[in-house]
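K.L.:
Pasting the sequence and the predicted coordinates here, then a few questions.
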Amino acid sequence: MLAPEQEPLSSSKPIKYGELIVLGYNGSLPNGDRGRRRSRFALFKRPKANGVKPSTVHSTCSPQTAKAISNKNQHSVSYTLSRAQTVVVEYAHDSTTDMFQIGRSTESPIDFVVMDTVPGCHGRGDTLSSQSTISRFACRIVCQRAPPYTARIYAAGFDSSKSIFLGEKAAKWWCADSQMDGLTTNGILVMRPRHGFTCESKPGSWREISVCGNVFTLRETRSAQKPGKLVENECHELVDGTFLDLCGATLLWRSAEGLSRTPTPKHLELLRRELNAARPQCPVGLHTLAFPSLERSSSPEQQPWAYLSCGHVHGQHCWRGSAEEDGSRSGEELGLEPGERECPLCRSRGLYVPLKLGRESALYLDAAPPTHALNPCGHVCSERTAAFWSRLLLPHGAHGFSPACPFCMRPLARHRRSVRLIFQGPLD
C-alpha cells in the first residue's frame, strides 16, 4: 500500500513504520509528486501481510530446471553459478512481515519508484535515463507487523514474475548455514550514524547489504565481483537516520518515532515568519528582505543574497563585481576570480548567491532557527543541521564520496562548507 506524506483520515489511525526521504529535492520533485514517484515515501502497515522468507534450496538445478521452478506462483532467488548449474532458493509467505520494494522500474511490484538524482533539483524530472546506475529492482524493506515494528533492508527486489536473478558474473557465495547469498551489480550501501539522527549524531561507516541482508565492508570498486569482508557484529536493521544509497540516489530512513521528534513543516514556516518579522535590511539598497513562502516567490528586490566568505546578507546589487553597471572598477580589475564578489561591509571576497530555505523538515536535526547557509548552494538551515551535513560523506554515484547539500545534492565546498549568516537590522 502506497501512502502519501499525509496520513489518511480515519477513525483508527494506521500504523506507520517510517518514511524514506530522497535527498536532493527539498520537499517535492521538480514536476511535482505523483503516485509512486515522490520525494518522500511513507510505509504503513498493510491490510494483509505480503512478506516472504527463504524456504527450500535447490542446489543442483540445471538452468532449465531453475526456469521451471521460478515459474511457480511463489517468490524465488536464482543464483547462476555456471551455464550448467543454478542454485534456486524458494521463498515462502511470511504472515509476520510486510515487504516494500524500491527501484527504478515502474512495474507494479515496485512500491517506490526512484530515479537518478540531478544535483540542484533541476533537470530530467520524471524522464527515464538509459544511463541510469540505479537497479530496476534495487532493494526491499521488510517490516515486522508487531511492535517494535523493526524494519530491515535487503539488496535486490522481486520482479513481476516474483523472481530475483543473479547472473553468472554477479558476486555470490555459499554461507555457513547452507544458504546462498550475493550482491547486486552496483550494490546497496547503508550507513547508520552514531547516536541516531539527533544533535549528537556523527557519521558512521558505509557498508554494503547483500541479497540475504548480511553486512559487508565496501568492495574495491562499486561493481567489483569480489565482495568486501563480512561484518559480523553489524546487522541490516534500519534505525532512525539510516542512509540508503542506490548508486544514483540516496535515501534517508526516518522511523515513526524519530519523525515525532522532528520539526514539522508548520514549525519551519513559523521560523520563516519570525525571520521575516525581524525585517532584515539590505545594507546597500536599504530595503527590507524577505524569504518567500512555499506558495509565493519573492520579488527580485526582496530576495536575500549572501556573501559565502563572510555571511553578510544583502539584497541583489552590483557592488564590486563583474556584472556591475555603475562605472566603477570591474571584478577583474579587483583581482576577483570568476563568480566572486567583494562584500561592501567587510571587503572579504567569495561567492555571492541567493539564499533559499531548506524546506524538507525530515532533514533537520533540531528545531532551531535557520541561521546558517550551505556553501555554495545557499540553502539555509539550523546550525547543527548544517554542521552534520557538512561532515557527512555521501556516495557520489559510483565514483567515491563527498559532502553534499541534502536539499539539492550539490557538492559542498572543500573549505568552509557552511557559513553563519549576518543580517542587518532595520535602521529605525
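P.N.:
Happy to help now that I have it.
K.L.:
C-alpha from now on. contacts and neighbour counts both.
P.N.:
OK.
K.L.:
Do me a favour and get the end-to-end distance for stretch 115-122?
P.N.:
Start and end residues of stretch 115-122 are separated by 13 Å (C-alpha to C-alpha, to the nearest Å).
K.L.:
Alongside the first one, take a look at this:
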Amino acid sequence: MSDEEKVKGPVKYGELIVLGCNGSLPGGDMARRKSRVCLCRRTKANGVKAGTVHATYTDQAAMAVSSKEQHSISYATSRAHTVVVEYTCDSSADMFQIGRSTENTIDFVVTDTVPPEGEAGQSTISRFACRITCQRSPPHTTHVYAAAFDSSRNIFLGEKAAKWWTQDGQMDGLTTNGVLVMHPGQDFGQGCRPGTWREVSVCGNMFTLRQTRSAQQRGNAVKEESNVLVDGSLIDLCGATLLWRTADGLSHTPTVKHLEALRQELNAGRPQCPVGFNTLAFPSLRRKDILDDKQPWVYLRCGHVHGYHAWGGRQNPQAVAQGQERECPMCRTRGSYVPLWLGCEAAFYVDAGTPSHAFVPCGHVCSEKTASYWRRVLLPHGTYPFQAACPFCFQPLGGDSGIVRLIFQSPLD
C-alpha cells in the first residue's frame, strides 16, 4: 500500500444511488440493502474476462459450468444445444454485482421502487441483474454489463433469451427485461442535459431499445456509444433505477452538511404565511417525512407558499396532503395544496443553488437547475412507458411543466 493510500484510505471509484430514495430506504438502510452503495477498490482483484468459447457442449464446457471456482456464461440456443463461454481472472479490475437476490455473490441488493400511493406488485428486477467492473488503476474506468453471476459463478441465458454470435466469434445476449443505460449529454452539472436510453448486453455492447421490454428481437447496434459509465449515468433494472456518481463528481456536489446549511438559511429568512402571519420553517433533514406545525405548504398551480390553513378546504392536514384541490388566497388559482419537503439526497443535485423550486405533485424542493434537469429526464417505470419523475420519491410528474417556482412571503417587519 502506498503512503497516499495510507493517508486517504481506500480508493473510491464512485457511488450508486437508488432513485426514489430521499436519503434512505423507506424501511431504513441495512447491510447490502440500502439507498446507496460506495464502490471502493477491493483488497484483492476479483474481475473476470471472457476466455475460451465452447460452441458445443463438451466435457470441458460441462466442467466449467459445474465448477464453483470457474466463472462461465451459458447460452441455450435450443433445447439440445448450449454455448458455454469460460471466464478467467482479470487482476486489473474489481467486479461488483447488483440484483434482487440476497445471495452473498450480490454486493448491492436492490428491490422495486414503489412511488407514493403506488402498490408493490410482483418484482420485475432480475435476481442477478447486472455487474459493474472498475479498473483498479487510474482513471478507474467503469463498465456496466447485463446479468450477474450466481453463487455457482454462472450466468445462464435460456432458450427464449435474445442471443447472437458477434463478428469476433463471441456469443452475446440480453436478459429477459433488459438493463438500460443513459449517459448525460455532457458532464453532470449545471448545464447537463439528458442523453438517450440504450440497452446494454451481457458482453457490454450497446443497442437501441427493443420494441417492448422483453421482446426476443434485440435493437440495432450503437457502435459509437459504450458501456463506460460517466458521472450522472443512469442504470435501469426494470423496477429500480440507479444513478452512478464518480468520486470526482461527488467531490463537486453539495453534501448533506451543505443542504442543512441551505435549510437553515431558508429558515433564517423567516418566511411567513400570508394568511396566518405565522413564521414557517422547513423541518430538519432527519424529520423529512413528518408533518410539522411550522411546515411550509404550497399551491402547486401558482407556487404561493403558506402555512397549513383551512381556507376553502378540509380541516385535516393529512387529508389535504393527498392533493385535494384548493383555492389560493393570494391569487384565487385553484390547484393541489401540498406540504413542501426538502430533497435530502445530495447526489441528485446538479448544483449547490438555493432550494427554490418544487416538483409537482409531490412537493419535494431543490435548486432550480436540479429541478429543470430532472423534469426533462424520461425514466422507465418497470415495463410501463417512460415518464419524468421526482428523483427523491419517484412519483411521476404532473402539471404543465412538472415543477413550480416557489413564492415566499417575507416578514412584514
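P.N.:
Cool, got the structure. All values reported here derive from a predicted model rather than from experimental measurement.
K.L.:
Stretch 277-291 of structure 1 aligns to what range in structure 2?
P.N.:
Across structure 2, the stretch matching stretch 277-291 of structure 1 (TM-score structural alignment) is residues 268-282.
K.L.:
quick one: the aligned partner of C192 of structure 2 in structure 1 and E383 of structure 1, what's the gap?
P.N.:
Aligned by TM-score structural alignment, C192 of structure 2 pairs with S201 of structure 1. Noted for S201 of structure 1: a distance of 13 Å to E383 of structure 1, by C-alpha to C-alpha.
K.L.:
superposed on structure 2, where does the helix or strand hosting L268 of structure 1 end up, distance-wise?
P.N.:
L268 of structure 1 is part of helix 265-277, with elements assigned from DSSP states H and E. Comparison of helix 265-277 of structure 1 with structure 2 after fitting gives an average deviation of 0.3 Å (mean C-alpha distance after the TM-score superposition for structure 1).
K.L.:
what residues does that helix touch?
P.N.:
For helix 265-277 of structure 1, contacts defined as C-alpha atoms under 8 Å, 6 or more residues apart in numbering pick out L289, A290, F291, S293, R359, E360, S361, A367, P369, P370.
K.L.:
ranges for the helices of structure 1?
P.N.:
63-70, 256-260, 265-277, 383-391 (DSSP state H).
K.L.:
for those, which one sits closest to P304 of structure 1?
P.N.:
Closest of the helices of structure 1 to P304 of structure 1 is helix 265-277, at 10.6 Å (criterion: C-alpha to C-alpha).
K.L.:
aligned partner of S39 of structure 1 in structure 2?
P.N.:
In structure 2, S39 of structure 1 lands on S35 (TM-score structural alignment).
K.L.:
where's its match relative to A162 of structure 2, distance?
P.N.:
Distance from S35 of structure 2 to A162 of structure 2, by C-alpha to C-alpha: 31 Å.
K.L.:
Looking at those two, which is more packed in?
P.N.:
S35 (24 against 20; other C-alpha atoms under 10 Å).
K.L.:
rewinding a little: counting neighbours, which bits of the match of stretch 277-291 of structure 1 end up buried?
P.N.:
Neighbour-count burial for stretch 268-282 of structure 2, counted by 16 or more other C-alpha atoms under 10 Å, picks out R270, P271, Q272, C273, P274, T279, L280, A281, F282.
K.L.:
Regarding that stretch, how distant is the last residue from the first?
P.N.:
Start-to-end span of stretch 268-282 of structure 2 (C-alpha to C-alpha) is 10 Å.
K.L.:
circling back: among the helices of structure 1, single out whichever gets nearest to L412 of structure 1.
P.N.:
Once the helices of structure 1 are compared by C-alpha to C-alpha, helix 383-391 is nearest, at 7.4 Å.
K.L.:
That closest one maps to which residues in structure 2?
P.N.:
Going by TM-score structural alignment: helix 383-391 of structure 1 matches residues 368-376.
K.L.:
rewinding a little: which ones are touching the match of C192 of structure 2?
P.N.:
Neighbours of S201 of structure 1 in contact, by C-alpha under 8 Å, 6+ apart: P193, R194, H195, F388.
K.L.:
one step back: as CSV, the buried residues of stretch 268-282 of structure 2 with distance to A389 of structure 2 would be great.
P.N.:
Formatted as CSV, these follow (distance: C-alpha to C-alpha, whole Å):
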residue, distance to A389 of structure 2
R270, 30
P271, 28
Q272, 29
C273, 29
P274, 30
T279, 31
L280, 27
A281, 26
F282, 23
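K.L.:
Out of these, flag the one nearest to S101 of structure 2.
P.N.:
F282 (38.0 Å).
K.L.:
ok, the nearest residue to the closest one once chain neighbours are set aside - how many residues close by?
P.N.:
Nearest residue to F282 of structure 2 in three dimensions, chain neighbours excluded: Q295, at 5.8 Å (C-alpha to C-alpha, 6 or more residues apart in numbering). Residues lying near Q295 of structure 2 (other C-alpha under 10 Å) number 18.
K.L.:
Q295 of structure 2 -> structure 1?
P.N.:
Q295 of structure 2 maps onto Q303 in structure 1, by TM-score structural alignment.
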